Every structure is written in C-alpha cells, then in structure tokens.
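Asker: give me the fold of what follows.
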Amino acid sequence: MSIRSSLLNGPLGFGAAPLGNMFRNIPEEEALETVESAWQQGVRYFDTAPFYGAGLSELRIGKALSKHKRDDYILSTKVGRLILDEVETGKRDFGEKGGLFEFALPNKILYDYSERGTMQSLEDSMKRLQVDRIDFVWVHDIAQDFHGDAWLKEFEVAHTGAFRALSKLLDEGVIKGWGLGVNRVEPIELTLGLSDAKPNGMLVAGRYTLLDHEVALQRLMPAALEKKVDIVVGGPYSSGVLAGGAHFEYQKASPEILAKVARIQALADRYAIPIKAAALQFVLAHPATAAVIPGASRPERIAEDVAALKVSIPNDFWHEMREQGLVSRLAPLPIDSK
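Answerer: A predicted model of the protein is given here:
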C-alpha cells in the first residue's frame, strides 16, 4: 500500500511541530483547539515527532485526538531521538534548530537511530499519543545536526538499525509506511540508492516550496517518481515567511528572502489570491507529492489552509510567476494539468 492510498480525506494534513511550543509558549487550550479545528475542517492526517517540544507535541496530539476513533485518522511520528525522564540541565545543541523549542519540556533528548532505539521510540510515542499503532514512521533529521562525515556514520547506524526495524514492521503490516523525515536532499538520495531498504515514502520539510525547490526538483522528485516513493511535503510556508511570519529555514528571514516574498505577495495581491493558496497548490502540483502538512498553532489558521486549496488561481498568475523567475520553468504547475 502506498502512502497516497492510505490517506483518508485528501492530501492536506496537519503538521504538529508548532504544538511543541515552536517559537512561542502556546497555551494548552489553544493548542488543543487548533487540533480540533483541523478535525472540524476535515483534516484526517496528523504528523508529529518526539523532538517537537521534547514530547509535548505528541502529548497534545494524543490528548486532542483521544475523543476520536483511531480508525478515523492517519498518524505519523518520527524516530531517531529518545525523550528521557532525566531533566536537561545544560544548553541544548540542535544546530540550526537549536532555538526552535525554547519553551519545550525540560526532558533530555538522546539521539538513537539503532534498531533497539527505534522500537523504544515507537513504544514511547504510542504512550504519549495514547494509541496502539502508528501509520507512518519517519527517521528524523539524519544529516541535520552532524557535521562533516559524522552524519554518514549516523546514517549507517540508521541503515542497519532503524531502516531494518521499520522495513520489518512494514512487511508485517504493523505500519503502513516509512521513510526519512528530513530537510536535506542528500540522505534521501542515499536511502533511495540502497538495495536493502525499501521505503515507500519520504517527508521532506522546506525543500519543495515556492521559495526553495530547485535542488529537489532536479534530484529528489524525479528519483521518487522512478522509485514509486511518495513525497509528503512539510513546511510549505518555509518556516512561516510565506504565511506572514518572519522566519525562513528556522531563522530570521534575510532581506533577500523577504524581498522575494514581497514580489510573490505583490503578484498574488494583483490577482486577488492568498499567498497560501499559491504555496499549497504549487506543492501539490508535482506528481510525486502525496500530501502537504502545513503547521499551525492557532485554530483560525486551519480554515485558511483548507480554503487555500479551493481557491481558483488564474493561469496568468502562474505564467507571470514563471516569467518573473519566481518559480523554476521546470516545476510542474497547476496549469500544466488543466
């Protein structure tokens, strides 16, 4: 079974990283209301991870979805980091993601891509999520926080550990899909080239968006189509800068990025369309894309995402995006399928 065919209610999912208190200390009630808003708007795919708030996102997703039947939604989480009972006393170092979860739970986080660590991570996640199974499992952030050749060593641990464990779970029908959950193209390319690893999906954050798609367009998406591996696109708003935020790639957006966003926004305004509509519909126009999972931490944002998919965008908008060099001429666009 493919990732695409496992989705219950269309390609729009819910990215729960913000519920781990990404960038701000989100009140519990607001977090739960956001998940319920997604449910009421028809969203039935929810993605989270132990890393998001040191377990906080999973706890909140589990609490919010506990009122619904497990068969009525699709759930994905990630492996590669264990959340310990021990409290972290020193400064956390997560590379470019280091400042994301300033308001996270204080639990210590330990990297572990081994087979044993993978199974422990899934067991812990199911407890936090209050479920008896996970549908999709992503091996999280290989190559993210390891510099030089160190990430290749971690990749090999995952190759003989997490990949093997998840392949077995997929073969046994325990999970519906697995792959990597990363924001780098290189580890996905390595994984797709392995003869003994058969992932059926990949979660790619921030690498196929209006602002950043050239590398994925040339290397990742064609390889995924060839291997019949479905792509789930995370971070379609590029850390929020395409949705009115100030961050790009988890950091304050540069003047160059803000200038490009301003050009896209001006064009969208001229055609009277929300920039969110352009961002989401661009992502879904690629035939390799099975789902898109924008993040949200406010209930009203969900309605915007759902409405964005229904907006009719004039063909001339996309032609101008191409002519102005705001999207690659090679990128599939909604007009190409009309």
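Asker: when you work out contacts or count neighbours from here on, use the C-alpha atoms and nothing else.
Answerer: Noted.
Asker: what about stretch 304-315, how long is it end to end?
Answerer: With C-alpha to C-alpha, to the nearest Å as the measure, the first residue of stretch 304-315 is 21 Å from its last.
Asker: report the buried residues of that stretch.
Answerer: In terms of neighbour count (16 or more other C-alpha atoms under 10 Å), stretch 304-315 has its buried residues at D305, V306, A308, L309, I313.
Asker: same check on stretch 1-18?
Answerer: Applying a neighbour-count criterion of 16+ other C-alpha under 10 Å, one finds 3-4, 6-7, 10-18 buried in stretch 1-18.
Asker: distance to S57 and secondary structure added to those, as a markdown table?
Answerer: Formatted as a markdown table, the entries for the buried residues of stretch 1-18 read as follows, by distance: C-alpha to C-alpha, whole Å; DSSP: H, G, I helix; E, B strand; the rest coil:
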| residue | distance to S57 | secondary structure |
| --- | --- | --- |
| I3 | 23 | helix |
| R4 | 24 | helix |
| S6 | 23 | helix |
| L7 | 21 | coil |
| G10 | 23 | coil |
| P11 | 21 | coil |
| L12 | 19 | strand |
| G13 | 15 | coil |
| F14 | 12 | strand |
| G15 | 10 | strand |
| A16 | 6 | coil |
| A17 | 7 | helix |
| P18 | 8 | helix |
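Asker: one more, for comparison:
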Amino acid sequence: MHARPIPSTSQPLPVVGCGTWLGFDVGSDPVALAQRGKVLDALFAAGGRVIDSSPMYGSAEQVVGELLGTRAAKEPAFVATKVWTSGKRAGIEQMERSMRLLGVERVDLMQVHNLVDTHEHLATLREWKAQGRVGYIGVTHYTSSAYADLEKVVRAEALDFVQFNYSVADREAEQRLLPLAQERGLAVLINLPFGGGKVLKALRGRRLPAWAAEIGCDTWNEVLLKFVLSQPAVTCVIPGTSRPEHMAANAKAGEGEIPPPAWWQDKVAAIVA
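Answerer: Predicted coordinates:
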C-alpha cells in the first residue's frame, strides 16, 4: 500500500485505513468480535495501519482495544480517536476513558469531534502532546454544512490533522478545505468516501466501466477510493466496514496507480449518473 507523509513530521502513513462508526459497535458479541478481528487482519495484511474511532461510536473503542490487545501479530496500529463533550474536566475524563478502552497509554491522534468545545479541548491536547500522551492533534466534521466553521478553526489553530467528508458525490471540499489543508501543512483524513453508503448503493449491479481496468480496479469500492486519493492533499481515507472482504477491497485502492484529479474529469459524470 502507498503511504503519504504527515506534513508536520514527515512520518509516512498508509493511505487507506478503517473507520469504526456503526461497524465496530458490537459490544461483547463473540461472533461479531471475531468478524471485526478479521477486518483488522485484512487491513494489516494489506499494509494499512490507521484505525479511527470515537466515544460517539458506542462500544467501538472497547472493541478496537480488545482486538488489538489479543492480536498474535503485533503490527503497529496508528490509533486515532476523538473527544466529544463540553468542558475541560469532562474532556479530560472522556479522553482518559478512551485510552483505557483502547488499551493504550499514548494515542497516536486525538481529534476534537465535530468541533464540540474546540478551543477548550485543544488547549488540553497541546499540553498532552507536549507530555507525550498524544502524538498528533486535530479536528473533525462530517458534513459540508460545517465547512465554514471548520475553515475558521484550521486557519486559527496549530493542528496536525483535519478530518472531513469527501466523495465523488460531494466534492465541495475541493473548493477550499483541501487547498487550505495543503497551505497550512495539515494531514487530511477523509470520512464518508462512499457518501455514507449512498454512492455504493446506487452503483450496485452496474458494471465497471472499461477505464477501471486501466487503474487496476476490480470493484466500485476501489474506484471511489482512488478518486478520493487522487487529491494530493489527502493523506488517508478511512472507509468503515464490518466485512473482511470489503476491507480487503478497500485496501486494494491504496495500491498501484492513483491517477491525478485531471484524469477523472470526464469520468465522474458516468459514476454519479
């Protein structure tokens, strides 16, 4: 799998990771846990490392922590989670709980989820970063209606990462956020690369166009993710899944040729038609 550097440190990061919203909220169900373990196996087998979670995602942090703690092979995961509450003390307590659930003393990336009490939490995170409790800090959102607020924070704060939505069906981020992230030297995580599943649902049953083979794609998953990765500002895309075969298909998008944005100009209309 290709890797791209985190601008603030030049640390390479594999370009396809795994989101855990919905798919990893399975509690202690042994069958579901085993299947999610196979999802992570597929991620690591393909060279991926990024796992993104949040206290908002039910039991997902606990599930990720259990699965990482019981893996026989100890590939180094890049664990990202979030703080999603109001107030300094509540934020500290929530982040400490997340670390316990994830089974880590240091989180690779801690993000302020959906810009909730951003200024307060970033102050804490800068202290934690200086102490080595977190590796990187960032902010997130999942809808283009929040781009104006996200842009203000990105311009005003010293960050390492920004996370937001981008897909072939929602390209507004191309206008300001992606260029701004490059300008500010931020790593970019992309959520909802399938448009919350709507794009894949609309493509179900449709044959891949002939040009998909030109870039080594066997599935629509790969096509849609390669589209996202065509943007040079994107560091890593984090599609969520609960199925190992889908994780393997997603991860394959990070291999081989990733065409530049111009290559897609006459192909996007055919995808979203």
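Asker: what about the buried residues of stretch 304-315 of structure 1, which are in helices?
Answerer: D305, V306, A308, L309 (DSSP state H).
Asker: between the residues you listed, which sits nearest K67 of structure 1?
Answerer: Closest approach to K67 of structure 1 among these (C-alpha to C-alpha): V306, at 22.2 Å.
Asker: tell me the spacing between the aligned partner of the closest one in structure 2 and G48 of structure 2.
Answerer: In structure 2, the residue paired with V306 of structure 1 according to TM-score structural alignment is A251. A251 of structure 2 sits 7 Å away from G48 of structure 2, going by C-alpha to C-alpha.
Asker: repeat for T143 of structure 2
Answerer: When C-alpha to C-alpha is the yardstick, T143 of structure 2 and G48 of structure 2 sit 25 Å from each other.
Asker: and these two? Which one has more around it.
Answerer: Set side by side, T143 of structure 2 and G48 give different neighbour counts by other C-alpha atoms under 10 Å, the larger being at G48 (27 against 14).
Asker: the more buried one matches what in structure 1?
Answerer: Residue-level alignment of G48 of structure 2 against structure 1, with TM-score structural alignment as criterion, gives V43.
Asker: ok, and the closest non-adjacent residue to its match?
Answerer: With C-alpha to C-alpha, 6 or more residues apart in numbering as the measure, G13 is the residue that lies nearest to V43 of structure 1, at 5.9 Å, once sequence neighbours are left out.
Asker: any idea how far K267 of structure 2 is from the counterpart of that neighbour in structure 2?
Answerer: Under the alignment defined by TM-score structural alignment, G13 of structure 1 is paired with G17 of structure 2. G17 of structure 2 sits 25 Å away from K267 of structure 2, going by C-alpha to C-alpha.
Asker: next: A187 of structure 2.
Answerer: Taking C-alpha to C-alpha as the measure, A187 of structure 2 falls 27 Å from K267 of structure 2.
Asker: with F24 of structure 2 instead?
Answerer: In this structure, F24 of structure 2 and K267 of structure 2 are separated by 33 Å, where distance is defined by C-alpha to C-alpha.
Asker: list the contacts for whatever residue of structure 2 lines up with K228 of structure 1?
Answerer: Under the alignment defined by TM-score structural alignment, K228 of structure 1 is paired with G185 of structure 2. Contacts of G185 of structure 2 were listed using C-alpha atoms under 8 Å, 6 or more residues apart in numbering, and they are P7, S8, D160.
Asker: in structure 1, what residue corresponds to the last one?
Answerer: Right, D160 of structure 2. Checking with TM-score structural alignment, D160 of structure 2 has N200 as its match.
Asker: isn't that match right next to L225, touching?
Answerer: No: checked against C-alpha atoms under 8 Å, the pair N200 of structure 1 and L225 is beyond contact range at 10.9 Å.
Asker: so which of those two has more stuff around it?
Answerer: Summary of the neighbour comparison: N200 of structure 1 and L225, criterion other C-alpha under 10 Å, with N200 having more neighbours (24 against 14).
Asker: wait, what's in contact with the closest residue to that one other than its chain neighbours?
Answerer: Sequence neighbours aside, V229 is the residue nearest to N200 of structure 1 in space, at 4.7 Å (criterion: C-alpha to C-alpha, 6+ apart). For V229 of structure 1, the residues meeting the contact criterion (C-alpha under 8 Å, 6+ apart) are S2, P199, N200, G201, M202, A288.
Asker: out of these, which ones does structure 2 keep as well?
Answerer: Listed in the original numbering, the contacts of V229 of structure 1 still in contact in structure 2 are S2, P199, N200, G201, M202 (both residues aligned by TM-score structural alignment, their matches' C-alpha atoms under 8 Å).
Asker: out of those, which are inside strands?
Answerer: Among the kept ones among the contacts of V229 of structure 1, DSSP state E puts G201, M202 in strands.
Asker: show me which pair in the kept ones among the contacts of V229 of structure 1 is furthest apart.
Answerer: S2 and M202 (11.4 Å).
Asker: shared neighbours of these two, which are they?
Answerer: Joint contacts of S2 of structure 1 and M202 (C-alpha under 8 Å, 6+ apart) are V229, D230.
Asker: just give me the match in structure 1 for N114 of structure 2.
Answerer: Using TM-score structural alignment, the partner of N114 of structure 2 in structure 1 is D141.
Asker: quick check: closest non-adjacent residue to that match.
Answerer: Here the nearest residue to D141 of structure 1 in space, its sequence neighbours aside, is V182; by C-alpha to C-alpha, 6+ apart that works out to 4.8 Å.
Asker: aligned partner of that neighbour in structure 2?
Answerer: When the two structures are superposed using TM-score structural alignment, V182 of structure 1 falls opposite H141 in structure 2.
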